[in-house]
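Q: The sequence isn't on hand, but the structure is:
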């Protein structure tokens, strides 16, 4: 049975080119900064995002938490969007590892209202935790892969600067945002002091994420990475695939957006299902099951039996994520199968 896996873009398999360069990668001990392939990846990543330096880390979650730990001190308060990954899906690391208090605020599909932000920033008071960091997310996972407008990020960044508060961007899918916004990724990265992005999602690498920022920040982050157990040795073997990701996989993200749109439009035409096409911008499709006779969990299970893997994303909601190598033909098969299962 052919399996079409929409659960996440983390399930992508490395390309043949990635496997080839991994096998032949020059390596060394990266904790000693002796791995030439890791150093090359970090240099490429920093240059592409317009930052001074970069750090290769095992995962996006670790990259986010290294950034928080580097920017803050224990007892700080961190402003986060209330549906953000860093707040909801990183196992309470803000508190348990970084020793900071989360201050969640609402947004408009990931875009922070300037007035809401200003109100959330703590004034000087002996009773208050000091606001030490603002965390953003672009694209925004739980808002269906929405790309936060650059104008909104610029406004938020200006408010942060006025209050001398750094901004960290969870840019796990920042290249999807840049693709949708039809802009250079540097124009997004400009409005954050540090950015984490994943190589192992739409860019297709098997392992790893990148943290970028100014040179001083990355030097501090390197030590925090060691503290967190993220210092790797002959990591060039996996970094080599990351170089291929940045050199060859960014341009094809548009294909994932096209297949997601086709899937979303097709789902919206099936009785009992609903997709808000206005919010379908990148590679994440949020499908609401609006027919009470359709059991969402059972639908996911029935599709699994047909070789289509997807995941629930809350009550009566299913999330589909398109990625390499899902193609238009896979979308046609998926829609036909869903129609058969629900109809």
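A: Happy to help now that I have it. Because the structure is predicted, anything quoted here is derived from the model rather than measured.
Q: CA atoms for contacts and neighbours, from now on please.
A: Fine.
Q: any idea how far residue 238 is from residue 173?
A: Using C-alpha to C-alpha, to the nearest Å, one gets 19 Å for the distance from residue 238 to residue 173.
Q: Pick out whichever of these two has more residues nearby.
A: residue 173 (26 against 23; other C-alpha atoms under 10 Å).
Q: which residues touch the closest residue to the more buried one other than its chain neighbours?
A: With C-alpha to C-alpha, 6 or more residues apart in numbering as the criterion, residue 173 has its nearest non-adjacent residue at 5.6 Å, and that residue is residue 139. If a contact means C-alpha atoms under 8 Å, 6 or more residues apart in numbering, then residue 139 has 145, 146, 147, 148, 171, 172, 173, 174, 176, 177 as its contacts.
Q: So the fourth one: helix, strand or coil?
A: In terms of secondary structure, residue 148 is coil; the call rests on DSSP: H, G, I helix; E, B strand; the rest coil.
Q: Is it correct that it is in contact with residue 140?
A: Yes. Contact criterion C-alpha atoms under 8 Å: residue 148 and residue 140 qualify, at 7.5 Å.
Q: Quickly list what's touching both of the two.
A: With contacts defined as C-alpha under 8 Å, 6+ apart, the residues adjacent to both residue 148 and residue 140 are 109, 110.
Q: okay, those two: which has more neighbours?
A: Legend: neighbour count by other C-alpha under 10 Å for residue 148 and residue 140, higher for residue 140 (26 against 23).
Q: okay, pairing it with this:
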């Protein structure tokens, strides 16, 4: 029996603990040595994820950042350009890895979250030829972390795909929370797969696995991805123990993401009277609190809430973030609403 924490942890959907069923699946997983290519459980996970997105192949990676950076190296050559939103994870929270590890130049469009302007992005694409750095790929985040967990509509993605095809550039999806987009909009994962050349999808955000992301693409690209992963120190041995958690999560934790969306909206509606959040903007499981008109800044709210047993994070000086997930039930949500409501009411 695993002891449950005495606090309500809304910092991220990465803080979940493996369920009893997931731990059992991990304990009894059939394993091999994945560097030699003979771990059957990771192979099963990779086949399944590739099939879900309608691609030829997939590759397990230890983290979302590694998965993103491997995928970017597949579609952007060194000293060439990636176009991406200014508030995207790959340029905000991955410590300059595209430049440091892949020699990739990045150019950004203004931060708009999930509200992409396809014409604006298309106009930014630079062709090969002196003196410009040629654009090789465009990256999109689905769902969008700093964009209220917003979902980029499928029709927008298809329009962007058309623009990319016209210009001869690739399209990558940082799909850390693409599972949430699938549940929120009812878009088949294969439809997302048709749009993108490469995707990175996370098993430890939302789905509740303890570790891992998966890179999805063509067989040729994934063969190259395996080499890049090894170069980055991501060659894994008996990784079937972790892959079993991913398979269990896909079986048991995908459809239940709808519960997280309901709880996120309930949380937003409860805190809306304090003028810190617009419930109408909450589409998935992320609830940002705008404290610009409050006497509490984000670090102060985070510290005060932690003292009362509720954890959240300060994204910016005046923005705190709450994330609903597998380990927060209705009782936990009620406790968070009581604590945060009291703090905001007194601010």
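A: Yes, it's here. In this text the structure is predicted, and so the values were computed from the model without any measurement.
Q: As JSON lines, the contacts of residue 139 of structure 1 with distance to residue 209 of structure 1 would be great.
A: Shown next, in JSON lines, are the contacts of residue 139 of structure 1 (distance: C-alpha to C-alpha, whole Å):
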{"residue": "145", "distance to residue 209 of structure 1": "18"}
{"residue": "146", "distance to residue 209 of structure 1": "21"}
{"residue": "147", "distance to residue 209 of structure 1": "20"}
{"residue": "148", "distance to residue 209 of structure 1": "21"}
{"residue": "171", "distance to residue 209 of structure 1": "10"}
{"residue": "172", "distance to residue 209 of structure 1": "8"}
{"residue": "173", "distance to residue 209 of structure 1": "11"}
{"residue": "174", "distance to residue 209 of structure 1": "12"}
{"residue": "176", "distance to residue 209 of structure 1": "15"}
{"residue": "177", "distance to residue 209 of structure 1": "17"}
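Q: how close does residue 188 of structure 2 get to residue 204 of structure 2?
A: Applying C-alpha to C-alpha, the value for residue 188 of structure 2 to residue 204 of structure 2 is 20 Å.
Q: try residue 41 of structure 2
A: With distances taken as C-alpha to C-alpha, residue 41 of structure 2 is found 17 Å from residue 204 of structure 2.
Q: Need the counterpart of residue 226 of structure 2 in structure 1.
A: The criterion is TM-score structural alignment: under it, residue 226 of structure 2 has residue 222 as its aligned partner in structure 1.
Q: the helices in the stretch 51-200 of structure 1, which residues?
A: Counting by DSSP state H, counting those that start in this stretch, the stretch 51-200 of structure 1 has these helices, from start to end: 60-71, 85-88, 93-96, 114-120, 150-162, 174-181, 186-189.
Q: follow-up on the earlier one: just the buried ones among the contacts of residue 139 of structure 1, please.
A: Among the contacts of residue 139 of structure 1, those that count as buried by neighbour count (16 or more other C-alpha atoms under 10 Å) are 145, 146, 147, 148, 171, 172, 173, 174, 176, 177.
Q: I figured the third one was touching residue 180, is that so?
A: In other words, residue 147 of structure 1. Yes. Judged on C-alpha under 8 Å, residue 147 of structure 1 makes contact with residue 180 at a distance of 7.2 Å.
Q: pretty sure the match of residue 226 of structure 2 belongs to a strand, no?
A: No. Residue 222 of structure 1: not assigned to a strand; according to three-state DSSP it is helix.
Q: contacting residues for it?
A: Taking C-alpha under 8 Å, 6+ apart as the criterion, residue 222 of structure 1 is in contact with residue 55.
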